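Trainee: need coordinates for the following:
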Amino acid sequence: MPVTLTEAAAKHVTRYLARRGKGVGVRLGVKTTGCSGLAYKLEYADEAQPEDVVFEQHGVKVLVDPKSLPYIEGTELDFVREGLNEGFKFHNPNERDRCGCGESFRI
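Mentor: From the prediction side, this is the model:
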């Protein structure tokens, strides 16, 4: 299953890359950390790596390293504003549990 972006997330990424003046999209992966074991890592990517799995939606590329893909396959990346806070939200169908602080998850 692909990793997808909502229209709101794609617009945010497109605006940020335009302000930055460079970049091909966002790199999404996981790292081992936190109470539940895994945490998302998201960064703007200046170039694709040869091993990256690339998904594209709304004109924005999402680059995923092959080791992270089994943990985030099917994830939808959204960008939301809630009051004064704004940020990316991950809707991952593989998540079984999330720690109380919301920083890490378990598959």
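Trainee: could you use CA atoms for every contact and neighbour count after this?
Mentor: Will do.
Trainee: tell me where the protein has helices.
Mentor: Counting by DSSP state H, the chain has helices at residues 7-20, 69-72.
Trainee: would TSV of the ones you listed with distance to Glu56 and mean neighbour count be doable?
Mentor: Converted to TSV, the helices of the chain look like this (distance: least, Cα to Cα, whole Å; neighbours: other Cα atoms under 10 Å):
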stretch	distance to Glu56	mean neighbour count
helix 7-20	10	16
helix 69-72	15	19
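Trainee: please provide the structure for the following sequence as well, for comparison with the first:
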Amino acid sequence: MVSLSEVARNEILKSLNSSQIPAGYALRVGLKGGACSATYLLGLDKATEHDELYDIEGVNVLIDKRHLMYLIGVRIDYAETESGMGFTIQKQ
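Mentor: Below you'll find the model as predicted:
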């Protein structure tokens, strides 16, 4: 379904294990918007009644049940470039 590069996995775990993130939070992967203008959503969040919880390569990942079919084949990476650093999400 959703896959993580090793670099992205390490950065996510570093954030989740930070003393500033309360217990019970997980990585949320989803969509924002709808139809042709939808964009990927990535953040740290707590589960809701609409979520499924997955263990992906040692990372707890929350996905809203309504978004599951749109996230099949998504790969999350982390890149550092001249213009900055951050996560990238691509459909494979």
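Trainee: that older thread, nearest to Val80 of structure 1, of the helices of structure 1?
Mentor: Of all these, it is helix 7-20 that lies closest to Val80 of structure 1, at 7.5 Å by Cα to Cα.
Trainee: need the contact partners of that closest one.
Mentor: Residues from elsewhere that reach helix 7-20 of structure 1 (Cα atoms under 8 Å, 6 or more residues apart in numbering): 23-26, 44, 57-60, 77-80, 88.
Trainee: skipping adjacent residues, who's closest to the spatially most central residue of structure 2 in space?
Mentor: Nearest to the mean C-alpha position of structure 2, counting by Cα atoms, centre = their mean, stands Val29 at 3.7 Å. In this structure, Val29 of structure 2 finds its nearest non-sequential neighbour in Leu42, 4.9 Å apart by Cα to Cα, 6 or more residues apart in numbering.
Trainee: touching, that neighbour and Arg28? I think so.
Mentor: Yes: applying Cα atoms under 8 Å as the test, Leu42 of structure 2 and Arg28 come out as touching, 5.6 Å apart.
Trainee: who has more neighbours, those two?
Mentor: Taking neighbours as other Cα atoms under 10 Å, Leu42 of structure 2 and Arg28 compare with Arg28 leading, 20 against 17.
Trainee: which residues does that one contact?
Mentor: By Cα under 8 Å, 6+ apart, the contact set of Arg28 of structure 2 is Leu41, Leu42, Gly43, Leu44, Asp45, Val61, Leu62, Ile63.
Trainee: kindly report the same for Val3 of structure 1.
Mentor: Phe55, Val62, Ile72, Glu73, Gly74, Thr75, Glu76, Leu77.
Trainee: how about 10 Å then?
Mentor: 28, 53-57, 62-64, 69, 72-77, 92 (Cα atoms under 10 Å, 6 or more residues apart in numbering).
Trainee: any of those buried? List them.
Mentor: In the contacts of Val3 of structure 1, burial by neighbour count holds for 28, 53-55, 62-64, 69, 72-77, 92, counting by 16 or more other Cα atoms under 10 Å.
Trainee: good, we can wrap up now.
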